Each structure stands twice: as structure tokens, then as C-alpha cells.
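*Asks:* Pasted the sequence and its predicted model underneath.
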Amino acid sequence: MKLPRSIAGWTIAVFGVLALVMGAVGLLWPEAQLRMLGFEVPATRSVGDHTGTFLLASSMAAFNMGVYYLLATVTEWRAFYRFTVVFRLVTFTVFAIAVLADIAPDRFFGVAAWEGLGAVATAIGLRLDARRGIPAGGVGSSEGAGTTAVAEEGTGPTGAAPADAVR
């Protein structure tokens, strides 16, 4: 895997690796995950208790999210970086309210703090990258990740004229 090429990329990569690892922990050792989050782990679960099912689903989502974040890092997908800042701040707010409203245990505030601090770190990284002259589309790109070099002006990557240029 290629290393991140920007400060913001490093913040996204760190979050991606941790999401991947924590998702794997939840899938492989769910009791440890629950204990880390401050939830009780009873010896047996009562009928109708779907904690395991919910943990399986959220752990798989975290694992997948880790993969998405790492893919965004490899492609230096800066629009994704900006998107995560907003939604990680929303996540911080929701999780913090859950703790304050006694819906979640106090230790769960660590998850909220992680989201909030991660959002702030990525926002700062984006700002510092902009000051360093890294274009909004990413390192070495004038328009963003996933763009393809054009063979010559007015033609697509294969050298053919774009469909909208055909008259």
C-alpha cells in the first residue's frame, strides 16, 4: 500500500487502520469490544437479546469503513476527506448526547471524542495542505483522484473525441 502523501491523508489513514482493526476485534472477540466500550458482558444472554447481532453488524460496518478510508488515502480523494470532517462532527455530537442522556455508558464518550478529534485533525490537515499548495484534487492532480490523463486536448484517454464533442 502506498503511504499517504498529505497531512490530511495521514489523518484519514490512521482512522482507517483503527476502524479496520476495531471492526476485526468486534468480529473476532466481541466481548473484548463490549468491555472496551464500557458495556456489561453477562455470562448468558436472555432470549430476545440481540446485542451480538448488533455488534456483528456494527463491527462489519467499521471494518468496511476502514477499507473505504484506506482506499480514499491511496487515491488521495480529498473530497472524501472534507466529507468526513462534517459527518465525524455529527457523529461526535450524537455520541456525546447519548452519553449525556445516559443512553450510553460514560466510557463511550471516548468514541465521541475520537470522532471529534479526528474531524478536527483532518480539517487542520486539509488547511495545512492547502497552505503547502496541495491542490484540492490531491497531490499531483489538478482535478482530483481518479482522473485520467488526456492523450491530447479535446480527446479522451483513448484519443477519441468525447461524446459531447461529436456533432
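*Replies:* Received it, and whenever you're ready, just let me know what you need. Numbering: from 1, shown residues only.
*Asks:* Going by C-alpha atoms from here, please, whenever you check contacts or count neighbours.
*Replies:* Will do.
*Asks:* Can you mark which positions in the longest helix anywhere in the chain are buried?
*Replies:* For the chain, the helix reaching the highest residue count under DSSP state H is reported as helix 51-75. For helix 51-75, the neighbour count (16 or more other C-alpha atoms under 10 Å) marks 55-56, 59-60, 62-75 as buried.
*Asks:* and residue 134, helix, strand or coil?
*Replies:* Secondary structure state of residue 134, per DSSP: H, G, I helix; E, B strand; the rest coil, is coil.
*Asks:* and it, what is it in contact with?
*Replies:* Applying C-alpha atoms under 8 Å, 6 or more residues apart in numbering to residue 134 gives the contacts residue 6.
*Asks:* Show me what the longest helix of the chain is in contact with.
*Replies:* By C-alpha under 8 Å, 6+ apart, the residues outside helix 51-75 that reach it are 1-4, 9-10, 12-13, 15-27, 30, 78, 80-81, 145-146.
*Asks:* Included below, for side-by-side comparison, is a second structure:
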Amino acid sequence: MRLPRSGAGWTMAVFGVLALLLGALGLIWPEAQLRLLGFEVPARRAAGDYTGTFLTASSMASFNMGVYYLLSAATEWRSFYRFTVVFRLVTFTVFSIAVLSDIAPDRFFGVAAWEGLGAVATAVALRWDARHAASTTPDAGPSAGPVGVDDAAGGAAMADPAR
């Protein structure tokens, strides 16, 4: 696995590792995951309680998302970085509303904060990376686009104006 080559790539890698590990925790030890999130863990579940099923699905999604984020960091897929900033801010908003509406316990706000702070960190790193690249590239005028590989296709986005 390649190490990230940019600040934004590092934010994606850190988030990816955390998502992968927390997903694995939910799959291996679901009770610990529920306690971490502030949910009650009863000794017995009632008939029709599908908490375990939902936790398995959420944990698997988190694990997979961690893999996607690590892949994006290894390939410097900057379009994906920008995409995640928007949707992580949406996730922050939805999760915050769930806590404020008493749908989720207060401790669940930690998940919202993790998403929001991660989105902001990636956005700041993207901006920093762009400024740093522009300042170190000779002849980078105002019309010059981003420097470097923009997607996993090895720069196809720069070669194909339709992208």
C-alpha cells in the first residue's frame, strides 16, 4: 500500500483506518461498539429486535468505506476527496439533528463531530495542497488547473475534457 502524497490524502487515510477498525470492532464485538456509541446493551434482546442485524450492516458498511478511503488515499483520487467533503458535512448535519431531536443518545454526537471535523480537515488540506502546488509549479498562471493526478485513472480527467 502506498503512503498518501498530500495533506488531503493523509486525512483520507486516517479516516479510512478509523472506519475500517471501527467497522471490524462492530463485526467482531458488537456490544463494545454499542457501548462506544452510547446505546444500551440489554442482557437479552426482545423478539423482533433487529439491533444486531442493523449493527452488522452498519459495521460492514464502515469496514468497506474504510477500504474505499484507503484506496483513494493510495491513488490520490482527489475527485473522491472533494465528493466526501460534501457528503460528510451532510452526515454531520443529519447525525446532529438525530441527537438534538432525541432520536440518538448524546454520545452519538461524537460520530457527527468525527464526520464534520473530518470533512473540514479534508477541505482545508485540499485547499492547502492546491496552494502549495500552485506556488511550487513554474508558469502556473491563473488559468492553470490543479497539478498532479486528479483521479485513479492516472490523469484521465485532465486528458478528457468531458470529465
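*Replies:* Received it, and whenever you're ready, just let me know what you need. Predicted, not measured: the structure shown is a model, and the values here were computed from it.
*Asks:* Overlay the chains and give the TM-score.
*Replies:* Here the TM-score for the pair of chains, by TM-score structural alignment, normalised by the length of the second structure, is 0.86; 146 aligned residues with a C-alpha RMSD of 1.5 Å.
*Asks:* re earlier: report the angle between the helix or strand following the longest helix of the first structure and helix 51-75.
*Replies:* Sequence order places helix 78-100 as the next helix or strand after helix 51-75 of the first structure, per DSSP states H and E. Here the directions of helix 78-100 of the first structure and helix 51-75 differ by 150 degrees (axes from the mean of the first three to the mean of the last three C-alpha atoms, to 10 degrees).
*Asks:* mean shift of helix 78-100 of the first structure relative to the second structure?
*Replies:* Its aligned residues in the second structure lie a mean 0.1 Å from helix 78-100 of the first structure after superposition (mean C-alpha distance after the TM-score superposition for the first structure).
*Asks:* Name the residues of that helix that are buried.
*Replies:* So, applying 16+ other C-alpha under 10 Å, buried residues of helix 78-100 of the first structure: 78, 81-82, 84-85, 88-92, 95-96, 98-99.
*Asks:* Show me the two of those that sit farthest apart.
*Replies:* The distance between the two most remote of those (C-alpha to C-alpha) is 31.5 Å, for 78 and 99.
*Asks:* and which of the buried residues of helix 78-100 of the first structure is nearest residue 129 of the first structure?
*Replies:* Nearest to residue 129 of the first structure among these: residue 78, at 10.5 Å, using C-alpha to C-alpha.
*Asks:* What is the neighbour count of the corresponding residue of the second structure for residue 122 of the first structure?
*Replies:* By TM-score structural alignment, residue 122 of the first structure lines up with residue 122 in the second structure. Residue 122 of the second structure is flanked by 23 other residues according to other C-alpha atoms under 10 Å.
*Asks:* pretty sure residue 122 of the second structure is touching residue 11, no?
*Replies:* Yes - using C-alpha atoms under 8 Å, residue 122 of the second structure is in contact with residue 11, at 5.7 Å.
*Asks:* Straight-line length of stretch 91-110 of the first structure, end to end?
*Replies:* End-to-end distance for stretch 91-110 of the first structure: 12 Å, by C-alpha to C-alpha, to the nearest Å.
*Asks:* And for stretch 70-79 of the second structure?
*Replies:* 14 Å.
*Asks:* How about stretch 95-104 of the second structure?
*Replies:* Using C-alpha to C-alpha, the two ends of stretch 95-104 of the second structure sit 8 Å apart.
*Asks:* Would you check the span in the first structure matched by it?
*Replies:* With TM-score structural alignment as the criterion, stretch 95-104 of the second structure aligns to 95-104.
*Asks:* just to revisit the earlier point, filter the contacts of helix 51-75 of the first structure down to the buried ones and hand me the ChimeraX line.
*Replies:* Paste this into ChimeraX to select the buried members of the contacts of helix 51-75 of the first structure, with burial taken from 16+ other C-alpha under 10 Å:
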select :4,9,10,12,13,15,16,17,19,20,21,22,23,24,25,26,27,30,78,81,145
